[in-house]
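Enquirer: structure for the following, please:
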Amino acid sequence: MPRVIFIDADGGQFEADVPVGQSIMESAIDNMIDGILGECGGVMSCATCHVYVAKEWQAKLEPAEEREEDMLDMAVEPQENSRLSCQIEMTDALDGITVYLPRSQF
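Expert: Take a look at the predicted model:
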């Protein structure tokens, strides 16, 4: 099963196995990862699942759609590598993906 590595704002690292087809947000909630709330349940209306994707993984993701980009504009401290984790569906090719959790979500 592919794995996600979550790194919090203080450098703490947490790993979670994620079934193929599940979003990184769902995995974070299932594994009680602090910093990802997913208040809207993954329908892109809150940005409480905002993450920073490690640079080496960005090219392996599908580009963000316009609606996701619009939500990210409302996130606190968005960066070039910002994504909504509800929009990143896990695949075997993403095994080991690293995402950083914004300090603003703690």
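Enquirer: only C-alpha atoms for contact and neighbour calcs from this point on.
Expert: Fine.
Enquirer: give me the neighbour count for residue 14.
Expert: A count of neighbours around residue 14, defined by other C-alpha atoms under 10 Å, yields 15.
Enquirer: what of residue 60?
Expert: Applying other C-alpha under 10 Å, we find 11 other residues in the vicinity of residue 60.
Enquirer: okay, it and residue 34: tell me how far apart.
Expert: Distance from residue 60 to residue 34, counting by C-alpha to C-alpha, to the nearest Å: 25 Å.
Enquirer: name the residues of stretch 36-54 that are buried.
Expert: For stretch 36-54, a neighbour-count test (16 or more other C-alpha atoms under 10 Å) marks 36-38, 42, 44, 46-53 as buried.
Enquirer: to check against the first, give me the structure of this:
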Amino acid sequence: MPKITYRTYSGEERTLELPEGLSVMEGAVKNAIGGIDADCGGACACATCHVYVDESWLDRLEPASDMERSMLDFAENTQENSRLACQIKVKPELDGLLVQTPESQH
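Expert: Purely as a prediction, here's the structure:
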């Protein structure tokens, strides 16, 4: 199973082995990773699973959809590497992915 590392805003890191097909958001919620609220449950309707993807991984992700880009407009402190964790599906090519939570989701 691919390993995904979550880094909180405060610098704490946890690496989880997640099954393929799960979203990075689902992995965080199921494992009580702080900083990913996921208010809409993964429907790409709230932007409370906003994460910063480590720059070295950006080109390995599927491009953000129009809906995801639109939802990111509601997130605070977005950066070029901002993504919604609900839109990143775990797959073998993402083994080692590092995402960081922002200071706040609201």
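Enquirer: hmm, back to that, tell me the one of the buried residues of stretch 36-54 of structure 1 nearest residue 75 of structure 1?
Expert: Within the buried residues of stretch 36-54 of structure 1, the smallest distance to residue 75 of structure 1 is 5.9 Å, found for residue 47 (C-alpha to C-alpha).
Enquirer: ok, the closest one to residue 68 of structure 1 distance?
Expert: Using C-alpha to C-alpha, residue 47 of structure 1 is found at 9 Å from residue 68 of structure 1.
Enquirer: give the residues shared as contacts by the two.
Expert: Contact criterion C-alpha atoms under 8 Å, 6 or more residues apart in numbering; residues shared by residue 47 of structure 1 and residue 68: residue 84.
Enquirer: and the spatially closest residue to residue 19 of structure 1 that is not a sequence neighbour, what does it touch?
Expert: If you skip the residues right next to it in sequence, residue 19 of structure 1 has residue 1 as its closest partner in space, 6.0 Å away by C-alpha to C-alpha, 6 or more residues apart in numbering. Taking C-alpha under 8 Å, 6+ apart, we find residue 1 of structure 1 in contact with 17, 18, 19, 20, 92, 95.
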